[in-house]
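**Q** show me how the following folds:
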Amino acid sequence: MAAPSTSARPWREEISKYQWAVLFATTLGWALDGFDSSLFTQVAAPATADLLNRPSTFHTGLVVTLFLAGWATGAILFGAVADYIGRVRVLIIGVLTYSVFTAATVFVTEYWQFALVRFIAGIGSGVELPVGAALVAEAWNNRHRAKASSVMMSGLAIGSLLSALVYYFVGGLGWRQTLAFGLAPALLALFIRRHIHEPATTAEVKAQRAARRQERAAGAAKTADDRFVLNQLFSRPLVGRTVACTLICCGALFAFWGVTTWTPQIIRVVVANRGVTGEAAVPYVSWATAALNVGGLLGYASWGFIADRIGRRRTYAMSLLIGITGILALYPFADSYTTYLWLLPVVGFGVFGVLSGNAVFFPELFGPSVRASAMAVTNSIGRFLTAAGPLFAGAIATTWFDGNLARATAAVSMLIVIAFIGLWFTPETHGRFLYSGAPTSSDHTSHTTDRMADARQPEAT
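**A** A predicted model of the protein is given here:
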């Protein structure tokens, strides 16, 4: 395949119907994934209280943690499978799994059933990001790849906004009726099956693996590329990039799950102090969730456009600093609902933007034979390590912060600074696929970074 086009043709002429279909399917899939998870966080506290016959921040945090653990497990499992059998079939399996089991939550009668169903839904939910991001990166083999990846990531915020709208209208009916809407994503599987085929890189990787099997059968020596994909990610020359990207994910996810999990409950506390409780609080929670996700939508969608202008690493730094500023200005100090409505978009723009960067940047660091696995592993290790964040915030709110959940959320979310460590050890890609060859001194000014990062050579796109 040819290198990315730099011609002066109108940009629409550079994009095929297949590329548009891939972008539509992955954006909608990620939107419905966000719809499911955001809808759940808005009803997690009342659902837990109903099933336990008492409110419990610990058990609310626990069920969110189990969902994240399922997400990470499913991502690693299906990400590796996608690197061997292809992206499309795995994407369909994931969509069906998280939609069916979200809807199945309606029928649970015990808390342990609630937790189990959410764990299984998480397994399906984990497929969308690594496989969808790999599919977009490989299908959009032109100069618009970063923008397309950002648009795909904006789907998460679109879905979360949609969930806020649904909760606004049906939240008063009860948490079961609200979660019944989780079955909607199943319809996407039909579209994917009908309109999306595997990108050319999938066939190329399969052909290369078949050729290597024949060579090995003829007596050729085993090479690093012959190893199982997960082994490759934790061996040279890829291990440095795997670790660096994982650190970025860890920092981003501590903040993301801290603010998305607990903001609805924090808003309930804020309005309860003014006498607004029960079903009367539903519109307030809905609008606050919408405000967070409006900022998130802008952060997601703009990341690729900004990164094409100023570079990936500078855009990461910008998103991180905005997220940190928003968190510190809001959660430790604000006790006004109006203040939350003004500052939640700032938090969303910064924190969500970092995750968009992962979808743009990480595929450029890993080759097509390990790309979905790399996206899955780096995000999933981050999720395993940060899954206890919501649980921890709920626990320390009582023990360290005199019951102040907002300050506890700020403390956990500030672990976003870990992302700066990973960012230091990654090269600037300038929009190219860089994953083979010998290191160059231009990767980073630090010699340590050169040792951690493998080479910068453009992948044929």
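**Q** C-alpha from now on. contacts and neighbour counts both.
**A** OK.
**Q** quick one: contacts for T339?
**A** The contact partners of T339, by CA atoms under 8 Å, 6 or more residues apart in numbering, come to L330.
**Q** ok, now the one 5 residues further on?
**A** With contacts defined as CA under 8 Å, 6+ apart, L344 is in contact with A288, A291, L292, G295, G326, L330.
**Q** can you check N293 too?
**A** Contacts for N293 (CA under 8 Å, 6+ apart) come out as A157, I158, S160, L161, P345, G348.
**Q** now that we have the contacts of L344, which one has the most neighbours?
**A** Per-residue neighbour counts (other CA atoms under 10 Å) across those peak at L292, which has 28 neighbours.
**Q** okay, and that residue sits in which element?
**A** helix 282-310 (DSSP states H and E).
**Q** what's downstream of that helix, the next helix or strand?
**A** helix 312-330.
**Q** before we move on, back to that, could you flag which of the contacts of N293 are buried?
**A** A157, I158, S160, L161, P345, G348 (16 or more other CA atoms under 10 Å).
**Q** can you map out the strands along the stretch 51-200 of the chain?
**A** Per DSSP state E, counting those that start in this stretch, the stretch 51-200 of the chain has no strands. Nothing in it meets that criterion.
**Q** what does stretch 184-193 rub up against?
**A** By CA under 8 Å, 6+ apart, the residues outside stretch 184-193 that reach it are A25, L28, G29, L32, D33, V88, R89, I92, V95, L96, S99, V100.
**Q** how about stretch 265-275: buried residues?
**A** Buried residues in stretch 265-275, counted by 16+ other CA under 10 Å: Q265, I266, I267, R268, V269, V270, V271.
**Q** which residue is the nearest non-sequential neighbour of the third one?
**A** Pointing back at I267 there. V285 (6.0 Å; CA to CA, 6 or more residues apart in numbering).
**Q** want to put them side by side, so please do this one too:
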Amino acid sequence: MAHSTTSKKQKILIVFLCFWVAFFEGFDLQAPGIAAQGIAASYALDQVQMGYVFSLGVFGMLFGAFFGGRVADYLGQKKVLMLSIGIFGVFMALTAIAPNLEILYLARFLTGLGLGAAMPTMISVVGDEATEENRGKLNSLMYCGLPVGAIFVAGLAMLVTDIKWQTLFLIGGLTPLLLIPFMAVILKDKPRVVKQASNEDVPGMAQVLFKQQQYKNTLPLWVGFFFTLMINYILISWLPNLLMQQGLEKQQAFLVMLVFQVGAVIGTLGLGYLLDRLKLWQMAVIIYSGLFIALSLLFTTTAVPVLILAGVMGGIFSTGGQSILYGISPIFYSGSGKVTGVGTAISLGRLGAMTGPLLTGKILALGLGTTGILMASLPAVVVSAVAVTALSRYKAKQDSR
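**A** Take a look at the predicted model:
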């Protein structure tokens, strides 16, 4: 195993580096939600077109996660991680100076493509350093970079009230490029997988995902990822806008978004700690019950103190729940197919993440408001809970073998 050959210092550096990659993903996820009104004003966009701005980045992530994971199994994780950060940084910066709507859409798509390839690679890099005892802890330390990045954007927008949306995207695009030289030095390049006489060295995608009884892990994992990320992205993309439509002032809406992301840090670290101690079905009960309550409060009340509480809960259970899925996904796949398995699960999650903001745009355009969004979200919570509970059963069987 890789973790036995890695010095403790290097292990810390690897997790720290991946934390910063996650930080910039969080920055990019939150920036369009914070900048939504500015972007809509600059390009004269309606709600459906804003749905595309949110979703095209996620659409890029879907392709990035799907192909990036596969490419990393061949070329090595280090090269793919460096390349994906380069693509992400350049095109996020381009978003800020896009001369027209078409270039804006393209820049969002390619930003997502770079980020999408980074995530499964990064999860596998950290997974290679983890043991059964510290898997939840290491994964949550890496993944909490995502809500911290989002907090940074929300905090910046609250503190610098007249900050231009273009400035946010330039900061988020140019800064991650500084990580690339550090990656070149710190990350180890795993020996690439070479196809030899036996085809088992590089298993085909279908073999990785469905061979023998593997589909019993793959399908519930996909369902859990799809619906959990769908809800998470509805909240990240639309919440500030929805709260302002419910009558909150801009700064109050940003405050709820800020505490949502503070909750996300608490959830990522707290649930990661619990993952090393509880059974997966117990985690599912905690996460999805909490999410059910949080959504019900967020979309039915206008009282700011209640919204702040609901915002914290929403962050704990939607982003925290998502980080648990990321943490457990590598254990269902082995060997050279691991990044492929994780990458396809994340791709399905991205499909949900893309569906969420688009669906919300359509629901709002139909005039169904937050009640319509709530009605679309709650069944998704129940389905996710069932899927993750099913995974618990299969995990217990695997552990007993």
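**Q** overlay them and tell me the TM-score.
**A** Scored against TM-score structural alignment, normalised by the length of the second structure, the superposed chains reach a TM-score of 0.92; 398 aligned residues with a CA RMSD of 2.4 Å.
**Q** which residue in the first structure lines up with P220 of the second structure?
**A** With TM-score structural alignment as the criterion, P220 of the second structure lines up with A244 in the first structure.
**Q** how about its match, what does it touch?
**A** I421, G422, L423, F425, T426 are the contacts of A244 of the first structure under CA under 8 Å, 6+ apart.
**Q** residue in the first structure paired with I231 of the second structure?
**A** So, by TM-score structural alignment, I231 of the second structure is matched to A255.
**Q** wait, its match sits on I418?
**A** No - counting by CA atoms under 8 Å, I418 is not a contact partner of A255 of the first structure; they are 10.4 Å apart.
**Q** related to what we said a few turns ago, now for the residue nearest to I267 of the first structure, how many residues are close by?
**A** Around V285 of the first structure there are 23 residues (other CA under 10 Å).
**Q** repeat for the one 5 residues further on
**A** Each residue near A290 of the first structure was counted by other CA under 10 Å, and the total is 23.
**Q** was I right to think it contacts I158?
**A** No - with contact defined as CA under 8 Å, A290 of the first structure does not count as touching I158 (9.5 Å).
**Q** map S160 of the first structure onto the second structure.
**A** If you follow S160 of the first structure across to the second structure using TM-score structural alignment, you land on A150.
**Q** for R176 of the first structure, same thing?
**A** Using TM-score structural alignment, the partner of R176 of the first structure in the second structure is Q166.
**Q** what about its match, neighbour count?
**A** Neighbour count for Q166 of the second structure, taken as other CA under 10 Å: 19.
**Q** same check on L187 of the second structure?
**A** 19.
**Q** then A49 of the first structure?
**A** Around A49 of the first structure there are 17 other residues, counting by other CA under 10 Å.
**Q** that one - that's part of a strand, no?
**A** No - counting by DSSP: H, G, I helix; E, B strand; the rest coil, A49 of the first structure falls outside a strand, being helix.
**Q** how many neighbours does the aligned partner of L141 of the second structure in the first structure have?
**A** Matched to the first structure by TM-score structural alignment, L141 of the second structure sits across from V151. Close neighbours of V151 of the first structure, defined as other CA under 10 Å, add up to 24.
**Q** check S296 of the second structure too.
**A** There are 16 residues near S296 of the second structure, going by other CA under 10 Å.
**Q** swap in the one 5 residues further on?
**A** The number of residues packed around T301 of the second structure, counting by other CA under 10 Å, is 14.
**Q** nearest residue to it other than its sequence neighbours?
**A** For T301 of the second structure, ignoring the flanking residues on the chain, the nearest one in space by CA to CA, 6+ apart is L307 at 7.0 Å.
**Q** mind checking how far the counterpart of W281 of the second structure in the first structure is from A134 of the first structure?
**A** Correspondence of W281 of the second structure to the first structure, assessed by TM-score structural alignment: R313. To A134 of the first structure, R313 of the first structure is 20 Å away according to CA to CA, to the nearest Å.
**Q** now T102 of the first structure
**A** Separation of T102 of the first structure from A134 of the first structure (CA to CA) stands at 25 Å.
**Q** and A148 of the first structure, by the same measure?
**A** Taking CA to CA as the measure, A148 of the first structure falls 12 Å from A134 of the first structure.
**Q** next: E128 of the first structure.
**A** Counting by CA to CA, the gap from E128 of the first structure to A134 of the first structure is 10 Å.
**Q** ok, G311 of the first structure next?
**A** Note on G311 of the first structure: its distance to A134 of the first structure, by CA to CA, is 20 Å.
**Q** the two - which one has more neighbours?
**A** More crowded of G311 of the first structure and A134, by other CA under 10 Å: A134, with 30 against 16.
**Q** the more buried one maps to what in the second structure?
**A** So, by TM-score structural alignment, A134 of the first structure is matched to S124.
**Q** from V80 of the second structure, how far out is its match?
**A** Counting by CA to CA, the gap from S124 of the second structure to V80 of the second structure is 12 Å.
**Q** again, but for Y52 of the second structure
**A** Counting by CA to CA, the separation of Y52 of the second structure from V80 of the second structure is 27 Å.
**Q** so which of the contacts of A244 of the first structure persist in the second structure?
**A** Here is what carries over to the second structure from the contacts of A244 of the first structure, by both residues aligned by TM-score structural alignment, their matches' CA atoms under 8 Å: G422, L423, F425, T426.
**Q** and the first one, how many neighbours does it have?
**A** In this case it means G422 of the first structure. With other CA under 10 Å as criterion, G422 of the first structure counts 21.
**Q** that one matches what in the second structure?
**A** Using TM-score structural alignment as the criterion, G422 of the first structure maps onto A387 of the second structure.
**Q** thought that match was touching G224?
**A** Yes - A387 of the second structure is in contact with G224 according to CA under 8 Å; the separation is 5.6 Å.
**Q** re the thing from before, in helices only, show me the contacts of N293 of the first structure.
**A** Cross-referencing the contacts of N293 of the first structure against helices under DSSP state H gives A157, I158, S160, L161, P345, G348.
**Q** nearest to A281 of the first structure, of the residues you listed?
**A** L161 (17.5 Å; CA to CA).
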